[in-house]
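>>> need a 3D model of the following:
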Amino acid sequence: MAHPQEFSALRHAAAPGQDGQLAVDMLVKLLDLEKLEEDLFRGLSPAVTLQRTFGGQVAGQALVAAGRTMGPDWEVHSLHSYFLRPGDPAIPIIYHVNRVRDGRNFSTRQVEAIQHGKTIFTLSASFTIPRVGKFEHQDPMPDVPAPETLTPYRELVAGKEDVIGPGITLPRPVELRYVSTPPWERTAGSDETYNRIWMKVDGHLPDDKFLHICALTYASDMTLLDSSLTRHGLTWMRDNVQGASLDHAVWFHRPFRADEWFFYQSGSSSGGGERGFSTGQIWSHDGRLIASTAQEGLLRVD
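Down below sits the predicted model:
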C-alpha cells in the first residue's frame, strides 16, 4: 500500500503525457489505501491534477475504504455520493467509514473524505451477496464502430495544447476513443444527443474483481457532465464554461474487467438553474450492460 514516505514518489510516478501501464500502476497505488485504524484510511494523490483533485479519484478511494470493511463474499451493487468541497491534491485524504448496517442480504457503508479538518466528499455504498435471479433483461448496446477502428486519444489531441488546455499533458490511466465528436471539434450551435466513448484502463489490472469496480468508478466521472453541454453545442475548451460535479451515482449490474474495452453513452435529460443533469449507461465490449450512472453538476457559461 502507499504510505506517507511514498507520497513524493507517487506524486511523480508518471511523467506528463505518460499513458499506458505506468499510469495504470499509479492508479492501482492510488486505490491501495493505508489503514490507520479500524474504519480509518488514508489515500494519496499524484501531482497530476490542475487545481483540485479529480472527483473520480476521490469516489474510487472512498469505495475502496468502504469495501475494506466488508467480508470477501460481499459485492457492491450501488454507490451514491456528494462532492462538498474541492479536494487539495497536495495533501493526503482521510477516509472514515461508518458501518451503517450489516444485514443478511444487504449491508450499507457511509464514508466521509476529510481534508484540512473538513468533509470534502461523502459516499454511501450498498453491498449484497450475489444471487441468481428468476429473470434478467437489459437495454441493448447501440450499434457503434468498434474501438479498434477509432483514433486513439493521444493521436486525437496531439498538437492541440493551445485548444484543449494544459490538462492534455497529464498522465492518463484510462484510454478514450470517441465515437461522438470530440468536444474540441464541436462547432458553436451544433448539438448531439449523446456523448459516446469507448474506454478502458490503459494497461493490465490484477485479477481483483473489486479493484476493477473501483477503477470503473474512477473512469465513470470522466465525460459524464459533458453531455449537458453537448445538448447545446457547448464545450469546456471554447465557451468559457465553469463547472463542477455536485453528486455522482453508479449502479453495477454485471461482472466486467475495467482493463477491457467498455462503451460509455451519456445524455442529459434536464438543464437549468446553472445545473445540468446527466445519466449514462456502460456496456462491455460483448454488449452486456455492466453499469449505469447519474450525475448533476454546476455549469456556468460566461
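>>> C-alpha from now on. contacts and neighbour counts both.
Fine.
>>> show residues contacting stretch 129-144.
Contacts to stretch 129-144, defined as Cα atoms under 8 Å, 6 or more residues apart in numbering, come from residues Asp73, Trp74, Glu75, Asn105, Phe106, Val179, Trp283, Gly287, Arg288, Leu289.
>>> buried sites along that stretch?
Met141 (16 or more other Cα atoms under 10 Å).
>>> circling back to that earlier point, could you identify the most distant pair in the contacts of stretch 129-144?
Spatially, the most separated pair among these is Asn105 and Val179, at 39.5 Å (Cα to Cα).
>>> ok now stretch 11-29, how far from the chain's centre?
In terms of Cα atoms, centre = their mean, to the nearest Å, the centre of stretch 11-29 is found 16 Å from the chain centre.
>>> what's the span of stretch 134-152, first residue to last?
Separation of the first and last residues of stretch 134-152 by Cα to Cα, to the nearest Å is 41 Å.
>>> return the distance of it from the chain's centre.
19 Å.
>>> hang on, Thr217 in a helix?
Yes: under DSSP: H, G, I helix; E, B strand; the rest coil, Thr217 falls within a helix.
>>> that one and Gly60 touch, don't they?
Yes: contact criterion Cα atoms under 8 Å: Thr217 and Gly60 qualify, at 5.5 Å.
>>> one step back: ok, Asn105 and Val179, which is more surrounded?
Between Asn105 and Val179, Val179 has the larger neighbour count (other Cα atoms under 10 Å), namely 20 against 11.
>>> to compare against the first, here's another:
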Amino acid sequence: MTNAPDPISSVLGILRLEDDPSTADQFTGHSLPQPGGRVFGGQVLAQALLAAGRTVPDDRFPHSLHGYFLRAGDVREPITFSVERLRDGRSFTARRTHALQGGKAILSMIASFQEQQPGFDYADDMPSGIPGPDEVPSGLELLGGVDHPVAKFWTQEAAFDVRHVEGSIYVHPAEQPTGHQAVWFRSRGALPDDQLLHRALLAYACDQVMLEPILRRAGRSWMTEGLSIASLDHAMWWHRDVRVDDWLLYVQSTPSAQGGRGLSAARVFTQDGTLVASIGQEGMVRFPD
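From the prediction side, this is the model:
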C-alpha cells in the first residue's frame, strides 16, 4: 500500500478559492478526482461555507449550516460560488451560497455566523464504554488488501483516518443489523490554526460516513450490487471550537427510512468527551429489488 506523506494537503489545495475580479462576493473552486467523476458532496459543502466566510468579519465563526445537494457536479469543471449577504447583525451574520456549474446550482446553502459570546453552557456527555481510536483498526488497514478501484482510491488518497468501532461496512454488511454506529476520525496531517477552516473540514469529512447507519440498519454494505446512494440535504451545528487534526468521535443513529430516503444523525465529541457539533443528513438510498 502506498500512502501520500500528507494527503490532507490536496484537500487544503482545493479549499483555496479564487476571487472573481469582475464580480463581488463570487469565487471559483476546483475539485479533487473522485471515482465515477462526480464532485464529492462534502467538498462542495466545505467550499460553499468557506466562500461565505470570506464575506464575514474574522471574529465570527459558523454556528449552523443548512444545505441542499441539487445536482451531481462534474470534477472536470470549475465551480462558481456566489455569495448573497442576507443579514449583518450586531451578533449574527447570515449568508446564502449557491455553487454553480454551467449556470445551474449543484448546491444551495445558508450559513449563520456568530461572534464569540458568553452564555449558559451545558452539553450531553459522550457515551461510555467506547474503545479509543488506538484500539480500533483503521479503514486504511482494512482496505489495503482489497483489489478494487474504490478501495485503492480511499487507501491512497484518503485525507482522513476513519475507524469504525463496530467494524466497517466497506466490503461486507455488519454481522448484526443496527441503526447505530460510532466512528473515530482525524485528518492524516497537521493543519493550520484556523477555526473557520477546521469547521469547514468537519463538514467535508462527515459526508463520508453520514449515511452509513442506514446501510448498517438495512444489513447492506457499500459494495451492495445495484446500490444507489446520494446526499440530499445536510444540516450542521457547531457548538464549540473544533480541531479535525485531533481525534473526534461520531456517535451516529438513523431514526427512519422510507420512500427511497433515509435520515441519519450524528453527535461529534472530542477524545476527552466534549460535544463540539451535531449533524443531520437525509439521503437517497435505494437497493435493488
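>>> overall similarity of the pair, as a TM-score.
TM-score of the superposed chains, computed with TM-score structural alignment, normalised by the length of structure 2, equals 0.93; 286 aligned residues with a Cα RMSD of 1.9 Å.
>>> ok so, going back, Thr217 and Gly60 of structure 1 - which one has more neighbours?
Neighbours were counted for Thr217 of structure 1 and for Gly60 using other Cα under 10 Å; Thr217 has more, 28 against 24.
>>> got the contact list for the more buried one?
By Cα under 8 Å, 6+ apart, the neighbours of Thr217 of structure 1 are Gly56, Ala59, Gly60, Val250.
>>> what do we get in structure 2 for the third one?
Spelled out, it's Gly60 of structure 1. Using TM-score structural alignment, the partner of Gly60 of structure 1 in structure 2 is Ala46.
>>> over to the last one?
Val250 of structure 1 maps onto Met236 in structure 2 when the alignment is built from TM-score structural alignment.
>>> in this structure its match contacts Ser64, no?
Yes: Met236 of structure 2 lies in contact with Ser64 (Cα under 8 Å); the separation is 5.5 Å.
>>> those two: which has the busier surroundings?
Under the criterion of other Cα under 10 Å, the comparison of Met236 of structure 2 against Ser64 puts Met236 first, with 23 against 19.
>>> name all residues that make contact with the alignment partner in structure 2 of Glu34 of structure 1.
Using TM-score structural alignment, the partner of Glu34 of structure 1 in structure 2 is Glu18. By Cα under 8 Å, 6+ apart, Glu18 of structure 2 lies in contact with Phe27, Thr28, Gly29.
>>> number of nearby residues for the last one?
Here the neighbour count serves as a burial measure; for Gly29 of structure 2 (other Cα under 10 Å) it reads 21.
>>> and what of Arg300 of structure 1?
Neighbour count for Arg300 of structure 1, taken as other Cα under 10 Å: 14.
>>> would you mind measuring from Arg240 of structure 2 to Asn3 of structure 2?
The gap separating Arg240 of structure 2 from Asn3 of structure 2 is 32 Å, by Cα to Cα.
>>> quick revisit: now the contacts of stretch 129-144 of structure 1: which count as buried?
Using 16+ other Cα under 10 Å, the buried members of these are Trp74, Glu75, Val179, Trp283, Gly287, Arg288, Leu289.
>>> nearest to Ala158 of structure 1, of these?
Val179 (17.8 Å).
>>> and that closest one, what's its match in structure 2?
Under the alignment (TM-score structural alignment), Val179 of structure 1 pairs with Val165 in structure 2.
>>> do Gly297 of structure 1 as well
Looks like Gly297 of structure 1 aligns to Gly283 there (TM-score structural alignment).
>>> verify the stated contact: that match with Pro213.
No: taking contacts as Cα under 8 Å, Gly283 of structure 2 lies outside contact range of Pro213: 11.3 Å.
>>> comparing those two, which residue is more hemmed in?
Pro213 (27 against 21).
>>> in structure 2, what range does the host helix or strand of Ser269 of structure 1 match?
Ser269 of structure 1 is part of strand 262-272 when elements are defined by DSSP states H and E. Aligning strand 262-272 of structure 1 against structure 2 (TM-score structural alignment) gives residues 248-258.
>>> which position in structure 1 aligns with Arg199 of structure 2?
In structure 1, Arg199 of structure 2 lines up with Ile213, judged by TM-score structural alignment.
>>> who touches its match in this structure?
By Cα under 8 Å, 6+ apart, Ile213 of structure 1 lies in contact with Ala258.
>>> following superposition onto structure 2, what is the mean distance for whichever helix or strand it is part of?
Element membership of Ile213 of structure 1 [criterion: DSSP H and E] is helix 209-220. Comparison of helix 209-220 of structure 1 with structure 2 after fitting gives an average deviation of 0.8 Å (mean Cα distance after the TM-score superposition for structure 1).
>>> quick one: the strands in the stretch 151-289 of structure 2, in order.
Using DSSP state E, counting those that start in this stretch, the strands assigned to the stretch 151-289 of structure 2 run over residues 160-164, 180-187, 228-238, 248-258, 261-270, 275-286.
>>> buried stuff in the third one?
Using 16+ other Cα under 10 Å as the test for burial, strand 228-238 of structure 2 gives Ile229, Ala230, Ser231, Leu232, Asp233, His234, Ala235, Met236, Trp237, Trp238.
>>> okay if I get those residues as a markdown table plus distance to Pro127 of structure 2?
Formatted as a markdown table, these follow (distance: Cα to Cα, whole Å):
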| residue | distance to Pro127 of structure 2 |
| --- | --- |
| Ile229 | 29 |
| Ala230 | 29 |
| Ser231 | 27 |
| Leu232 | 29 |
| Asp233 | 27 |
| His234 | 24 |
| Ala235 | 22 |
| Met236 | 20 |
| Trp237 | 19 |
| Trp238 | 19 |
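>>> from Pro92 of structure 1, how far out is Ala47 of structure 1?
Distance from Ala47 of structure 1 to Pro92 of structure 1, by Cα to Cα: 12 Å.
>>> er, Leu44 of structure 1 I mean
Relative to Pro92 of structure 1, Leu44 of structure 1 is positioned 5 Å away (Cα to Cα).
>>> of those two, who's got more company?
Remark: of Leu44 of structure 1 and Pro92, Leu44 carries more neighbours, 28 against 18, as counted by other Cα under 10 Å.
>>> from memory the more buried one sits against Leu30, does it?
Yes: contact status for Leu44 of structure 1 versus Leu30: in contact at 6.1 Å, counting by Cα under 8 Å.
>>> sorry, back to before: my guess is the match of Gly60 of structure 1 contacts Tyr204. True?
Yes: Ala46 of structure 2 is in contact with Tyr204 according to Cα under 8 Å; the separation is 5.3 Å.
>>> can you show me the helices along structure 1?
7-11, 21-30, 55-67, 153-157, 161-164, 209-220, 226-230 (DSSP state H).
>>> ok, which of these comes nearest Lys118 of structure 1?
Closest to Lys118 of structure 1 of these is helix 55-67 (Cα to Cα; 14.5 Å).
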